[in-house]
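Colleague: This is a predicted model, with the sequence first.
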Amino acid sequence: MPTKSVQKDAMPSPGAKDVFSLAWPMTLKAIFLHGTVVIDGFLLSSLGEGPLAAMGLAAALGGIVLGVIFAFSHAMQIRTAQAFGGGDQIFLKSVLASGLAVSLSIGVIGVAAIHIWGGTLINALAPSVEIAQQAQTYLSIFTVVIIAEAVGQCIASFFNGCSRSKLPLYGYLLSVPVNITISIVLIHGLFGFPALGVAGAALGSAIAITLQTAFWSVLLLRTNGHLRHVVGWHRGTFVPTVKRHMHFALPIAATFVSATLATHVCSLIYANMSLNGFAAMTLIAPWNLLAGQVAMQWTQATGILVAQLLGKRTPEDVLDHFLSRAWMGAFVAAGIVSMIFLAMCLSLDWIYPNLEVETRAILFSFLPILMIIQFPRATNAICGNTLRAAGDTVYVMHIFIWTQWAFRVPATALFVLYFDFSAFWILSLFLWEEVLKFPAFHRRLWRGDWKRSDVAA
């Protein structure tokens, strides 16, 4: 017992306050992150369905590339936290350079693919020639957003991994007002500017995201400019260093890409539901995405701090002490999300007054699932982010991919296409997916191997 006491005095573990300090800026940033296309859609809604359809078609294609960039940026922040925790400047420089190289490569390849095949896809999918032309214009300008985000999201993840999560938030507080202002001016042709319609919305986003990335780049030079003068690479030379980064990042990126694809496949299956059920499933999706950020960002912040602690080779009892407190905080965050859904469901008549009574009734029936699922989802996410922080990325990937593609997607197809179950039971598949993940995640975490991981390897 005295030995443990000395260890805790010598190396105190962070607590719930530290997780909160890291998580709340990440939560707001995540909400802003999903807002770029939402803002464009809102501003274009006054022009009618045609411009909205053009923007939606172009954003769907550009969003595929952005989704891959965001997936790799999540791996970037964990790898950064490992390097930052260990205090190895060569390792930290290597992570930053490798992450930028990988992210920029994805952006360039994605933009090249859009220029080669984007026009053909849009012409095949667009309902009219006019919408196809507008979509191509939007997408060609949106490629600027892709390249800027390839750099910007990498830098933002680097800041998060270094426990500077407020810096990415400052970038969004700068870019969102700029995006709204410029888009309004260029869409409608105010103050003598030409009315560009769809192209104006794309230009507003491109200018705002470019400004945001430039702002983060300046902050990076000010906070970590010294890394330019650090000599050497973590794996001897640059190419092996990038390969090691890819080896770590690929399973994490594959997990996020798989989740996105599974969601899109299920959404296509939902189109075969009754109109009211399909509308309810469509409406609950953005609520799930935005409200869920409260608990998800808490668990991601926990993973970052675990990675930092492992980088410092923190004693096991200190790791256990920190994780137990972070776990309690995750349950509080899950409770907050449950209360958000309770308030939403009790306010349906006010939020959606023009919906049919049956659609509102289906949304209200979702309430038990929406309140219960937050708790297994939060504890599974704590496990997943902790295991990723320890480098156990392949195991986590397998849990997600198998529960999505061997359970949720085929079960959704059966429930909708064969059994014609109600929307309540179809939504419940998300809860059963979390139940399936639970033993696989917790058994692995309780085994304790993650506490002895050499994350610098």
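Modeller: Good, I have the coordinates.

Colleague: Only C-alpha atoms from now on, for both contacts and neighbour counts.
Modeller: OK.

Colleague: Please identify the buried residues of stretch 429-449?
Modeller: 429-435, 437-438, 441, 444-445 (16 or more other Cα atoms under 10 Å).

Colleague: mind putting these in a markdown table, distance to A334 included?
Modeller: Converted to a markdown table, the buried residues of stretch 429-449 look like this (distance: Cα to Cα, whole Å):
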| residue | distance to A334 |
| --- | --- |
| L429 | 19 |
| F430 | 16 |
| L431 | 14 |
| W432 | 17 |
| E433 | 17 |
| E434 | 14 |
| V435 | 16 |
| K437 | 17 |
| F438 | 16 |
| F441 | 18 |
| R444 | 22 |
| L445 | 20 |
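
Colleague: Put this next to the previous one:
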Amino acid sequence: MLLSQPYVKKNFSLAWPLALNGLLMQSMLLIDTFMVSPLGEIPLAAMGISGTILAVMLAIQMALANGSQLVLSRAVGSQSQTTLSKAFWAGLLINCSVATLFWTLLTLFDQPLINALTDDSQLQIEIGHYLGISKYLVVLTAITQVMIALLNGLGKSKIPFKGFLIELPLNAGLSYCFIYGFSLTNNLSMEGLGVQGAAIGSVLGISARLLYLAMSIKRSPDVSLSRIVLNSAMLNNIKQHFHEIFPVAANVTILMLGANMYQLMYTQLDIYAYVAITLVAPWLRSGTQFVGSWSQSSAITISQAIGSKNLTDLSKNVNISIDIAVGISIVVAGLFAVMSLVIANVYPHLEESTYIALAAIAPLYIILPIARGYNTVHGNILRALGKTKDVFRINFIGQWVISIPLCAVLVLVFDCSVFWAFAVQPFEEIIRALPLRHLARKTLATFDQQAAEKLMYE
């Protein structure tokens, strides 16, 4: 039976903590938003705007770490502690360098950026207060993400999951105390800091998770991180590492900007259509989390096999990964189909026109996870096979050269209905699926020990 195979069991043991990690990360933002909401619209808006700025930076850092995860997984497969140490320190140096750049930009140019985003003086002050503290998250995230990449590459994805379980309640409790203040005794009390308190809680929460991850790595019998010397060989290693992972970060950036561009164009639809799409978007993100985690675990396992030079079952395991990813996507699509039947109960008290718009796009958001899941697993596997630049090229052409201009014409020129505007997203996935599949078949047909050797660098 397919599900009883060792490869599948190993992938699922990696995938379920990855999926829960993603859901917990999303829930942390929701918790902070929920706690800040009683303060009123200005603090909420400040947190929303600041969160958007940070989200872009953190997404790029996570993408860099995901690229490093493939390099680290190959190093694990090679069973060379020296190679693993070099990969870890190279990934950490790259991510921390990017984090330092982001931190510097937020320190030197925070006020011009805030002034460009809003004219409201009170809102500007609140955003400044929040960013003044939360900018340290980019540095802490850089370190934790590379640690998580190392642990995932080792097959220990449950440790990062436990780290989130430590951070989440700590973040929530500390944020509440700092937002609203506390008074234990006459001598032990503090006034509430508003949105600043939410930022402090987040920084302290992720600091605790960083400490837990560091202790877990130090105690792990499977890894011994030796010191490195920044000689010419190590600098070359860092350069090769960067060349491999940069397209991954660029890919995430263009897809993220593309999603925002779609959302911007959807604002030109009538308000009911825009609300319908806005309501569906979080469900799509959460639903694709599961197939994304399976795809990521497949890339880790394949990278480990490449590092160990065990390519006997490579094509077979890739096909298994694709089949299961499609199966998961079909299950998600089925859940979305059920949701479409009860969505009036999920979101009661909406206008009738909004329900009509939701019904119009229902067939589209039901099939979208299948096409997206198919592309996600192909993209991750191709990156594991060293095709990061090719995946970026296909995604860029599919989204920015074809689909976004098409959506602009449909919405801005032809004033199309919500169905045709939203249909561009599954259309984009379909036109990307063909070249991704072709590239995967071509790569697997020619992938041999020599190709595997080219991916290993000292």
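Modeller: Right, received. Where do you want to start? This one's a predicted model, so the numbers in the text were calculated from it and none came from an experiment.

Colleague: Put one on top of the other, what's the TM-score?
Modeller: Laid over one another, the chains give 0.92 as their TM-score (TM-score structural alignment, normalised by the length of the first structure), with 444 aligned residues with a Cα RMSD of 2.0 Å.

Colleague: Of all pairs in the buried residues of stretch 429-449 of the first structure, which one is the farthest apart?
Modeller: Pairwise distances across those (Cα to Cα) peak at 24.3 Å, for the pair L429 and L445.

Colleague: among the buried residues of stretch 429-449 of the first structure, which are in helices?
Modeller: The members of these that map onto helices under DSSP state H are 429-435, 437-438, 441, 444-445.

Colleague: closest to N179 of the first structure among these?
Modeller: F430 (34.6 Å).

Colleague: residues touching that closest one, list them.
Modeller: Taking Cα atoms under 8 Å, 6 or more residues apart in numbering, we find F430 of the first structure in contact with 373, 408.

Colleague: Now check the second structure for the residue matching it.
Modeller: Matched by TM-score structural alignment, F430 of the first structure corresponds to Q425 in the second structure.

Colleague: give me every residue that touches the aligned partner of F161 of the second structure in the first structure.
Modeller: Aligned counterpart of F161 of the second structure in the first structure: L169 (TM-score structural alignment). L169 of the first structure is in contact with 25-26, 28-29, counting by Cα under 8 Å, 6+ apart.

Colleague: Take the residues you listed and map them onto the second structure. Which survive?
Modeller: Counting by both residues aligned by TM-score structural alignment, their matches' Cα atoms under 8 Å, the second structure reproduces these contacts from the contacts of L169 of the first structure: 25-26, 28-29.

Colleague: Looking at the residues you listed, which are in strands?
Modeller: Using DSSP state E, no member of these falls within strands.

Colleague: now, among the residues you listed, which is nearest to I284 of the first structure?
Modeller: Nearest member of these to I284 of the first structure, counting by Cα to Cα, is L28, at 19.9 Å.

Colleague: contacting residues around the closest one?
Modeller: With Cα under 8 Å, 6+ apart, L28 of the first structure has these contacts: L169.

Colleague: how about a cut-off of 10 Å?
Modeller: 166, 168-169, 172-173, 290, 293-294, 297 (Cα atoms under 10 Å, 6 or more residues apart in numbering).

Colleague: how much space between the residue mapped onto it from the second structure and L14 of the second structure?
Modeller: Taking TM-score structural alignment, the alignment pairs L28 of the first structure with L20 from the second structure. Applying Cα to Cα, to the nearest Å, the value for L20 of the second structure to L14 of the second structure is 11 Å.

Colleague: cool, G287 of the second structure as well?
Modeller: 18 Å.

Colleague: The two - which one has more neighbours?
Modeller: L14 (25 against 21; other Cα atoms under 10 Å).

Colleague: so where does the more buried one fall, helix or strand?
Modeller: Using DSSP states H and E, L14 of the second structure sits within helix 6-36.

Colleague: so is A456 of the first structure in a helix, a strand, or just coil?
Modeller: The three-state label given to A456 of the first structure by DSSP: H, G, I helix; E, B strand; the rest coil is coil.

Colleague: ok, how many other residues are close to it?
Modeller: A456 of the first structure: 18 neighbours (other Cα under 10 Å).

Colleague: For it, list the residues it contacts.
Modeller: A456 of the first structure neighbours (Cα under 10 Å, 6+ apart): 79, 82-83, 85-86, 88, 91, 234, 310-313, 390-391.

Colleague: hmm, try it at 8 Å
Modeller: 82-83, 86, 91, 311.

Colleague: Pick out whichever of these sits closest to L250 of the first structure.
Modeller: For those, the nearest to L250 of the first structure is Q82 (16.6 Å; Cα to Cα).

Colleague: Kindly provide the distance from the counterpart of the closest one in the second structure to I300 of the second structure.
Modeller: In the second structure, the residue paired with Q82 of the first structure is R74, using TM-score structural alignment. R74 of the second structure sits 8 Å away from I300 of the second structure, taking Cα to Cα as the criterion.

Colleague: just A371 of the second structure next, same as before
Modeller: 22 Å.

Colleague: So if I had to pick from those two, which one is more boxed in?
Modeller: I300 (31 against 21).

Colleague: quick one: which helix or strand includes the more buried one?
Modeller: I300 of the second structure belongs to helix 271-307, assigned by DSSP H and E.

Colleague: and for that helix, what span of the first structure is it aligned with?
Modeller: Going by TM-score structural alignment: helix 271-307 of the second structure matches residues 275-311.

Colleague: same thing with stretch 392-406 of the second structure?
Modeller: So stretch 392-406 of the second structure sits over residues 397-411 in the first structure, by TM-score structural alignment.

Colleague: Please apply the same query to stretch 107-117 of the second structure.
Modeller: So stretch 107-117 of the second structure sits over residues 115-125 in the first structure, by TM-score structural alignment.

Colleague: Residues contacting that stretch, please?
Modeller: In contact with stretch 115-125 of the first structure (Cα under 8 Å, 6+ apart) are residues 57-58, 61, 129, 132, 135-136, 140.
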